[in-house]
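Student: below are the sequence and a predicted model for it; my questions follow.
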Amino acid sequence: MTVSMSDPSAVPAGAAPVREAGMRVQVGDGLGVHVRTWGERPPSLLLVHGFSHGGFVWRSLAAAMPEYGLAAPDLRGHGDSDHDPSRRYSIAAHVSDLIEVARALDLRDYLLVGHSLGASVATLAAQRLPRPPRAVVLVDGGPGLSPTASAHIREEFLRLKFRYRSPDEYLEYLQATMPLVPPPLLQALAVDALERLGPEEFRLKADRALGYQDQAASVEDELWQGLREIRVPLLLVRGAASALCGKRWCEEFSARVPQAEVESVQRAGHAVMLDNPSRFNALLRQYAAQRLAPRGAAPLHVQEAV
């Protein structure tokens, strides 16, 4: 395993000043995984993004938590991490990569947060990380999700144009498909998601091959088992308008994982941290203040989501 540092990146317009840096971690299969970091090291939050996105989706959270160190890897095939020429994009591969990232960051007293695909990765990695997290936060993700909705996400991804004349052209697509996201975050997302190839040529950073990755049927059982084995506090944050984590799914989740706390964020769909960043950031900041406080601190009492 080798680690190399890259140049700091800018914070999106409208966000509070916060220093962002980058590093690369050499993982299995000879690939390099890019990791964004904010604040002090070692980080207090390890953040795992969802399908087709990248660690850049957590910038608003980083700006809202300047007193904490945060780290957000780009999963292989996503963001600024390497594409795998052999298309090894299984959840197991992502879990192995996350373990290497955690080792490189020397994580000690931290929260593990995963969104969507990242929630599955976090669930299976929680018991295998070099040091266990203080708590695990799943953001609109977990086992038992609607197979129809999941298939729709992959199909929409494969139908995407992968080349654009400018970030503004891609922004038009994002505005149509992510109407709840505040304009500054959407504009930053349009820039972060693209790689410049020439003066008027940009390409999506996510590997198209991600859309062909079928999840093994056995992963569902592994995820439910993984949740039962988590011995630290567990919080599920779902978007109240999410098409994946609907009320019926949430009821099943609570019945099968009774130790988990559940919070619903209003005016948010699947991309909770982007759709309603002010509420999501406040919730995570409060949760971190309690779970990263000395052991024995009072349990979480979150005000009603707005």
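Tutor: Received the coordinates, thanks. Residues are numbered from 1 along each chain as shown.

Student: rest of the way, CA atoms for contacts and neighbours
Tutor: Noted.

Student: A strand includes residue 23, no?
Tutor: Yes - remark: residue 23 belongs to a strand, assigned using DSSP: H, G, I helix; E, B strand; the rest coil.

Student: which residues does it contact?
Tutor: Residues in contact with residue 23 (C-alpha atoms under 8 Å, 6 or more residues apart in numbering) are 3-6, 34-37.

Student: would you map the strands across this protein?
Tutor: The residue ranges that make up the strands of the chain, judged by DSSP state E, are 3-9, 20-26, 32-38, 45-48, 70-73, 111-115, 135-139, 163-164, 194-198, 201-204, 234-239, 261-265.

Student: this is the other structure I want to compare:
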Amino acid sequence: MINGLRLAVREWGPPDAPPVVLLHGLRGYSSTWRTLARTLAPSHRLIAVDQRGRGDSDWDPGRNYYTDSYLADLEGVVDSLGLTRFHLIGHSMGGTTSYVYAAKHPTRLAALIIEDIAPGSSARGAGAERIVAEMAALPREFATWGEARAYWRKSRPMLSAEAIEQRMAESLREDAKGRIAWRYDAEGISHTRIAPNPQRIVDLWPAVEALRVPTLVIRGERSDFCAADTVREMTRRNSNISSVTVAGASHYVHDDAPIPYAQHVGRFLAAHPLGSS
């Protein structure tokens, strides 16, 4: 139990290999990292967390789906696993938590990799508006698996048929009435994304400017969420930050371009082993 909730963790790779902690995005789950694991697992211990309200982790009855809660969960998970030093990778919402953790615990990390999120991404712009609209219009359930499949195909047109089936298996379940429902707290998470408590919204600039950890920001060329100008400003303000743009990829870089994504991740981790400062 971490902060009163049971948080599920999925692992790949040798238990004695250098650990890499993985944090998924707003509507993600731990197995979203499966493709990356195929590349990294032979030489790394990958630890992916089902963040509160998602996957096999408990839903939060208090709907504390905010960065401060995710940060406390991450701190609890890595401490419970005995991780004194590790690499950290976060996508979107998971990237927000990763920025804040890295700024707070710089000596715990050998390297930080952020996928497609920057200061202001969640607050404004086409991507933020798209996600709020998607959450507001999200069906709470589907009558059939075919209906659910059609929804996934429309919302993520770049995914292969195999990837669609994988996401359906991981993100949906059939309830006792035969309806197809989400495996995450869609109502609670939607509520905190659409009408958040303003006092719990995080400004990422202080964390970005405070980073003392080697940091790579991976941005999708077609991203509507992570502004290229903002990423350039990040690298200008903090010399510990570098960036790369992946051609053809949207906000979901690890899905849209898994091979170049894994190559960028692998090279950065190799350049910053656990023993480095």
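Tutor: Here it is on my side, so go on. None of the values given here were measured: they were computed from a predicted structure.

Student: thinking again about what came up before, now, of the contacts of residue 23 of the first structure, which are buried?
Tutor: 34-37 (16 or more other C-alpha atoms under 10 Å).

Student: reformat those residues into CSV and put distance to residue 249 of the first structure next to each item.
Tutor: Below are these laid out as CSV (distance: C-alpha to C-alpha, whole Å):
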residue, distance to residue 249 of the first structure
34, 33
35, 32
36, 32
37, 33
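
Student: which one of the residues you listed is nearest residue 124 of the first structure?
Tutor: The shortest gap between residue 124 of the first structure and any of these belongs to residue 35, at 19.6 Å (C-alpha to C-alpha).

Student: return the residues in contact with the closest residue to that closest one other than its chain neighbours.
Tutor: Of all residues beyond its chain neighbours, the one nearest residue 35 of the first structure is residue 73 (4.0 Å), with distances taken as C-alpha to C-alpha, 6 or more residues apart in numbering. In this structure, residue 73 of the first structure makes contact with 33-36, 47-49, 54-55, 98, 101, judged by C-alpha under 8 Å, 6+ apart.

Student: lining up these with the second structure, which overlap?
Tutor: Among these, the ones still in contact in the second structure (both residues aligned by TM-score structural alignment, their matches' C-alpha atoms under 8 Å) are 33-36, 47-49, 54-55.

Student: and the aligned partner of residue 46 of the first structure in the second structure, how many neighbours does it have?
Tutor: Aligned against the second structure by TM-score structural alignment, residue 46 of the first structure finds its counterpart in residue 21. By other C-alpha atoms under 10 Å, the residues close to residue 21 of the second structure number 22.

Student: so how far is residue 154 of the second structure from residue 21 of the second structure?
Tutor: Distance from residue 21 of the second structure to residue 154 of the second structure, counting by C-alpha to C-alpha, to the nearest Å: 31 Å.

Student: report how many residues lie close to residue 199 of the second structure.
Tutor: One way to gauge burial is a neighbour count; for residue 199 of the second structure, by other C-alpha under 10 Å, it gives 6.

Student: show me the contacts for residue 173 of the second structure.
Tutor: Contacts were defined as C-alpha under 8 Å, 6+ apart; by that measure residue 173 of the second structure touches 180-183.

Student: quick check: it vs residue 62 of the second structure, distance?
Tutor: From residue 173 of the second structure over to residue 62 of the second structure the distance is 23 Å, taken as C-alpha to C-alpha.

Student: export the contacts of residue 173 of the second structure to JSON lines and tack on neighbour count?
Tutor: What follows is these, written out as JSON lines (neighbours: other C-alpha atoms under 10 Å):
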{"residue": "180", "neighbour count": "21"}
{"residue": "181", "neighbour count": "20"}
{"residue": "182", "neighbour count": "22"}
{"residue": "183", "neighbour count": "20"}
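
Student: can you tell me which two in those residues are farthest apart?
Tutor: Comparing all pairs in the contacts of residue 173 of the second structure by C-alpha to C-alpha, the longest separation belongs to 180 and 183, at 9.5 Å.

Student: now for residue 258 of the second structure: what does it line up with in the first structure?
Tutor: Correspondence of residue 258 of the second structure to the first structure, assessed by TM-score structural alignment: residue 277.

Student: so that match sits against residue 60, correct?
Tutor: Yes - in this structure, residue 277 of the first structure is within contact of residue 60 by C-alpha atoms under 8 Å, at 6.9 Å.

Student: buried sites along stretch 72-81 of the second structure?
Tutor: Of the residues in stretch 72-81 of the second structure, 73-74, 76-78 count as buried by neighbour count, 16+ other C-alpha under 10 Å.

Student: ok, so of the residues you listed, who is nearest residue 267 of the second structure?
Tutor: For the buried residues of stretch 72-81 of the second structure, the residue nearest residue 267 of the second structure by C-alpha to C-alpha is residue 78; the value is 23.7 Å.

Student: return the residue of the first structure aligned against the closest one.
Tutor: Structural alignment (TM-score structural alignment) places residue 78 of the second structure against residue 102 in the first structure.

Student: residue 155 of the first structure: what's it in contact with?
Tutor: Taking C-alpha under 8 Å, 6+ apart as the test, what residue 155 of the first structure contacts is residue 211.

Student: from residue 210 of the first structure, how far out is it?
Tutor: As judged by C-alpha to C-alpha, residue 155 of the first structure and residue 210 of the first structure stand 11 Å apart.

Student: got it, and residue 35 of the first structure?
Tutor: As for residue 35 of the first structure, its distance to residue 210 of the first structure is 19 Å (criterion: C-alpha to C-alpha).

Student: do the same with residue 247 of the first structure
Tutor: Noted for residue 247 of the first structure: a distance of 28 Å to residue 210 of the first structure, by C-alpha to C-alpha.
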